[in-house]
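> have a look; sequence and predicted model below, questions after that.
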Amino acid sequence: MHCPFCSAADTKVIDSRLVADGSQVRRRRECVSCSERFTTYETAELVMPRIVKQDGTREPFDEGKLRAGLTKALEKRPVSVENIEAALDRIKFRMRSTGEREMDSRIVGEEVMTELKELDQVAYVRFASVYRSFQDLNEFRAEIDKLSRDAIQSDSSKLADGSKPAEGSKPVDSSKPVKSTQED
């Protein structure tokens, strides 16, 4: 790094520390030529993949479009701004973590649907109706039925305390009375 005082090319790092949430490194540097000290901050350059649209055109990732799509689906739904921002962060993290330079827009749409399914099922169906271009009521009904089956499966795979059953255990039929092993 060049010295900001004398423009010499040779500087040395005398101290490095993580800043705040660990996403930035603060470095104290000293110029070998003029002995002046200065501070630099280093962050990773996180590049989002380019989006390949269905017609084959490519465009830079636009967080505004992603936010607008989520916000539109969640309009007038009881979901906090914090939860929406967290969902956006998770989608962007998964997109970056692929390491791909380009990503199909359908993958982004599926990521949005995954997040909406967890945030709000009405918003999920609302988004799915546009994203998947539902043509009639039967397509809506099929998606809602699938959502209901998934919810029932998810609920039946959890115990009363919210934990998952042990590997290899059998589901309990709650409609049958349970025999007590203790005597009164």
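Thanks, I have the structure now.
> make it CA atoms for all contacts and neighbour counts henceforth
Will do.
> what about the strands in this structure?
Taking DSSP state E, the strands of the chain run over residues 11-19, 24-31, 37-43, 50-52, 58-59, 102-104.
> can you pull up the most central residue in the protein?
Arg90 (1.3 Å; CA atoms, centre = their mean).
> OK, contacts around the nearest residue to Asp15 once chain neighbours are set aside?
Leaving aside its sequence neighbours, Asp15 sits nearest to Arg28 (CA to CA, 6 or more residues apart in numbering; 5.0 Å). Arg28 sits next to Val13, Ile14, Asp15, Ser16, Arg37, Phe38, Thr39, Thr40 when contact means CA atoms under 8 Å, 6 or more residues apart in numbering.
> gap between the fourth one and Glu100?
What it means is Ser16. Counting by CA to CA, to the nearest Å, the gap between Ser16 and Glu100 amounts to 31 Å.
> ok, the last one next?
Relative to Glu100, Thr40 is positioned 30 Å away (criterion: CA to CA).
> again, but for Gln135
Note on Gln135: its distance to Glu100, by CA to CA, is 33 Å.
> now do Ile107
Distance, Ile107 to Glu100, by CA to CA: 12 Å.
> do the same with Arg27
Counting by CA to CA, the gap from Arg27 to Glu100 is 30 Å.
> for Met113, same thing?
21 Å.
> and here's the other structure:
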Amino acid sequence: MRCPYCGGSETQVKDSRPSEDGAALLGRRVCPDCAGRFTTFERVQLREVVVLKRSGKRVPFDRDKLQRSIGVALRKRAVDPERIERLVSGITRQLESAGEPEVTSEAIGELVMAGLKGLDDVAYVRFASVYKNFREAKDFEDLLGTLGDGLLAVGAETDASPDPEEPEPDAPPRRRAVRS
């Protein structure tokens, strides 16, 4: 393996152990040329999976790209990194063990959306807005409506909602803002 610092081709493994979830081996390496130290990950790959893009192009499945996409959706969200790793590993395992040599990018997107929906609603909406190419606020309203009763769709009104012009009983009178 090449050294990421100096490009030397003869790095040595100093320590090797399983990762926390047991799905990979962590290897600590050192370069004898520059003394640089770095970590490598070794994972099991069940089979080569090819992704069929919407454009018709075929590319090899890239686990790192999947992880980056999920990471973008989860940016600044309080989700345990171990849960994220389990989601990425689970999707990867599903794709590799499905028995199909090709999988569509749409199928991968649906797996990610299903995983994010169970992990974090905000990340789910973020990912869906890009994946489904949202163009207007109505697209968000429709998606939020599918998340359940705990979330309110922006601008959605039901028959049970009070008339905005009429104050609720026993409520103090509302003041209207005066704009100049």
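Right, received. Where do you want to start? Please read all numbers here as calculations on a predicted model, not as lab measurements.
> what's the closest of the strands of structure 1 to Glu139 of structure 1?
Smallest distance to Glu139 of structure 1 across the strands of structure 1 (CA to CA): 24.1 Å, for strand 102-104.
> helices and strands around that closest one, which ones?
strand 50-52 (3 or more CA pairs under 8 Å, 6 or more residues apart in numbering; DSSP states H and E).
> residues in contact with the strand it packs on?
By CA under 8 Å, 6+ apart, the list of residues contacting strand 50-52 of structure 1 reads Arg58, Glu59, Pro60, Phe61, Arg101, Glu102, Met103, Asp104, Ser105.
> now stretch 120-137 of structure 2
The contact list for stretch 120-137 of structure 2 (CA under 8 Å, 6+ apart) reads 70, 73-74, 77, 79, 109, 113, 116-117, 140, 143-144, 147.
> ok now that stretch, how far from the chain's centre?
With CA atoms, centre = their mean, to the nearest Å as the basis, stretch 120-137 of structure 2 stands 11 Å off its chain's centre.
> how close does Glu42 of structure 2 get to Asp80 of structure 2?
To Asp80 of structure 2, Glu42 of structure 2 is 22 Å away according to CA to CA.
> before we move on, what about Gly150 of structure 2?
Plainly put, Gly150 of structure 2 is 23 Å away from Asp80 of structure 2 if you go by CA to CA.
> also Lys57 of structure 2?
Taken as CA to CA, the span from Lys57 of structure 2 to Asp80 of structure 2 is 35 Å.
> kindly report the same for Leu46 of structure 2.
Distance of Leu46 of structure 2 to Asp80 of structure 2, given as CA to CA: 26 Å.
> more neighbours: which of those two?
Higher neighbour count among Leu46 of structure 2 and Asp80: Leu46, with 12 against 9, using other CA atoms under 10 Å.
> once you drop chain neighbours, what's closest to that one?
Nearest residue to Leu46 of structure 2, sequence neighbours excluded (CA to CA, 6+ apart): Glu96, at 5.7 Å.
> next, count neighbours for the counterpart of Gly56 of structure 2 in structure 1.
Matched by TM-score structural alignment, Gly56 of structure 2 corresponds to Gly56 in structure 1. Applying other CA under 10 Å, we find 10 residues neighbouring Gly56 of structure 1.
> repeat for Arg135 of structure 2
Using other CA under 10 Å, Arg135 of structure 2 is surrounded by 10 other residues.
> same check, this time on Arg63 of structure 2
Look at Arg63 of structure 2: counted by other CA under 10 Å, it has 13 neighbours.
> same deal with Thr92 of structure 2?
Thr92 of structure 2, neighbours per other CA under 10 Å, totals 21.
> so who does it touch?
For Thr92 of structure 2, the contacting residues are Arg63, by CA under 8 Å, 6+ apart.
> distance of it relative to Asp15 of structure 2?
Going from Thr92 of structure 2 to Asp15 of structure 2 by CA to CA gives 26 Å.
> what does Phe41 of structure 2 give?
12 Å.
> quickly list what's touching both of the two.
With contacts defined as CA under 8 Å, 6+ apart, the residues shared by Phe41 of structure 2 and Asp15 are Gly27.
> more crowded one of the two?
Neighbours per residue (other CA under 10 Å) separate Phe41 of structure 2 from Asp15, with Phe41 holding more: 14 against 11.
> give me the number of residues near Val13 of structure 2?
15.
> wait, what's in contact with it?
By CA under 8 Å, 6+ apart, the neighbours of Val13 of structure 2 are Gly27, Arg28, Arg29, Val30.
> can I get these in a markdown table with distance to Tyr131 of structure 2 and secondary structure?
Output for those, formatted as a markdown table (distance: CA to CA, whole Å; DSSP: H, G, I helix; E, B strand; the rest coil):
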| residue | distance to Tyr131 of structure 2 | secondary structure |
| --- | --- | --- |
| Gly27 | 35 | strand |
| Arg28 | 37 | strand |
| Arg29 | 38 | strand |
| Val30 | 40 | strand |
